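*Asks:* pasting the structure only:
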């Protein structure tokens, strides 16, 4: 069976019910946490999975030898918060319930650049979220969780739509600088709102 056929079977049979259970679980464990705008989960679409599975390195060789088992975000979860300080608090709370394979803050490559910001985790699924009736060979062992502020989320969604969809005309250098400029504005807005929040709630 082709890679696409394998993923389509997994997508059709197990990814949606697992994603739905995961969303319910996250909402339950975070129900008492303030300033969460939304919690959502979704399987990676077949088109996006195949786009990632066929990625080549700079040397022109496939990035993934075994995409079905190597691609870790076949189910993605997002938690969107109000302020920057909320991100770390919620990240700490989530890690009380999941075993983390990887946790990191995503930042531009150097301090003079603006681009994507976000808090990312690759987490193992708790056993009780997996229906024992599922074919275990179809069940991914982990999922990706992103925790972002409202401004980080809005910027990353628009940036992905403008800059990364296949088949679109590539952005020119000046247009890429415009995207970086909007990232800087979102970064500044996050700082201002967070500082105002801290000031208003200072003892």
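*Replies:* Yep, it's here. What you see is a predicted model; the values in this text were computed from it and never measured.

*Asks:* okay, CA-based contacts and neighbour counts for the rest of this
*Replies:* OK.

*Asks:* Next, please give the residue ranges for the helices of this structure.
*Replies:* Using DSSP state H, the helices of the chain run over residues 3-10, 16-29, 46-53, 67-70, 84-94, 150-163, 173-200.

*Asks:* Which other helices and strands does the first one contact?
*Replies:* Of the remaining helices and strands, those touching helix 3-10 by 3 or more C-alpha pairs under 8 Å, 6 or more residues apart in numbering; DSSP states H and E are helix 46-53, helix 67-70.

*Asks:* Pasting the second one now:
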């Protein structure tokens, strides 16, 4: 603990007290940085971690400013932000994740949401502040006091940008009564940054929902393919969803998400309906190609192989470089036992995406089916060169 006696000693005295400690603080923060890095990496949380030991000049300036606010009879000051760390997150939701990890891993002595009490006409940065006890391993290594604390701030990129600017424009200056227009401009800027944070989070939430639906839809497609390959003449009917049909959403982003939701819930008629509405609109050809792939997958799951084949072919027509169109058209041809056409499409898929594990695996399975063990083994080994953990390729290679 660094205790400053009152009345405040001269700068030279503070220097003698403080400077011998700085190197130990710096080494402690380097160790703490590594601990936080490992903690966040385990949760795949992408953040930027900054750290600093308070400079002697900044410390003395802060002590001078605090003197006027101290109650009568105070005998000493204990600075708590000598060691500071800042965790800068891309999105608002990352702040909650980082905070949960900090509270789980470290001994928190204080937690404060800065800026939470500001009115809508006020300006100031929002930031989550923690005071934590310096971990025992670090404290003992650097011979620090048992009461040593580290301040950790958690904020978004935009909150961090605002804090940097605010520190220079506001914290280190005095406003006069004539500065009201400037205050309003700063308040408007802060509001824009706050709104931008919210919008970035909404975009991220939408993308994550969309990607989750895409993963589910893809999983359902491959499950259906297994059924078709096992028993091409005895199709299992998809389970229908109880979700109420409603009006088709107005914009294409909403339509695509609604179509994927219906698709994943087994409401294939609704999915096809919405995909068809999207295709009636003006779209770039590469986007039309993607939607045709989605609708073709829905038709495939409905057991309408002729419609699925048309859509996958149309997808290639809209975008001849769409490897997924060739892959799925090859799958339809393989199910229909048109093996030469299936091989041609798998080959085309690999021309446009040489690292497609799906195309390599389906071609390998087809080689295995026709008895070409050498080519089957070769494709399996190519997959395992790309991804040694591909279990399906490993199992097929063991079979042959």
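*Replies:* That came through, no problem. Here the structure is a predicted model, which is why all the values come from computation and not from measurement.

*Asks:* what's the TM-score for these two chains?
*Replies:* Superposed pair, TM-score by TM-score structural alignment, normalised by the length of structure 1: 0.84. Supporting alignment: 196 aligned residues with a C-alpha RMSD of 2.6 Å.

*Asks:* follow-up on the earlier one: the helices and strands packed on helix 3-10 of structure 1: which one's closest to residue 76 of structure 1?
*Replies:* Closest approach to residue 76 of structure 1 among these (C-alpha to C-alpha): helix 46-53, 11.8 Å.

*Asks:* Relative to residue 55 of structure 1, how far out is residue 70 of structure 1?
*Replies:* Here residue 70 of structure 1 is placed at a distance of 13 Å from residue 55 of structure 1 (C-alpha to C-alpha, to the nearest Å).

*Asks:* again with residue 34 of structure 1
*Replies:* Residue 34 of structure 1 is 39 Å from residue 55 of structure 1, by C-alpha to C-alpha.

*Asks:* Ok, which of the helices of structure 1 comes nearest residue 140 of structure 1?
*Replies:* Ranking the helices of structure 1 by their distance to residue 140 of structure 1 (criterion: C-alpha to C-alpha) puts helix 67-70 first, at 7.4 Å.

*Asks:* Contacts for that closest one, please.
*Replies:* 3, 6, 7, 53, 64, 140 (C-alpha atoms under 8 Å, 6 or more residues apart in numbering).

*Asks:* repeat that for 7 Å
*Replies:* Helix 67-70 of structure 1 is contacted by residues 7, 53, 64 when judged by C-alpha atoms under 7 Å, 6 or more residues apart in numbering.

*Asks:* Just give me the closest of these to residue 127 of structure 1.
*Replies:* residue 7 (21.5 Å).

*Asks:* tally of neighbours for the counterpart of the closest one in structure 2?
*Replies:* Alignment note (TM-score structural alignment): residue 7 of structure 1 maps to residue 18 of structure 2. Around residue 18 of structure 2 there are 16 other residues, counting by other C-alpha atoms under 10 Å.

*Asks:* got a list of what residue 119 of structure 1 touches?
*Replies:* By C-alpha under 7 Å, 6+ apart, the neighbours of residue 119 of structure 1 are 104, 105, 106, 146, 147, 148.

*Asks:* Surely the third one touches residue 114?
*Replies:* No - the pair residue 106 of structure 1 and residue 114 fails to qualify as a contact (C-alpha atoms under 7 Å) at a distance of 11.5 Å.
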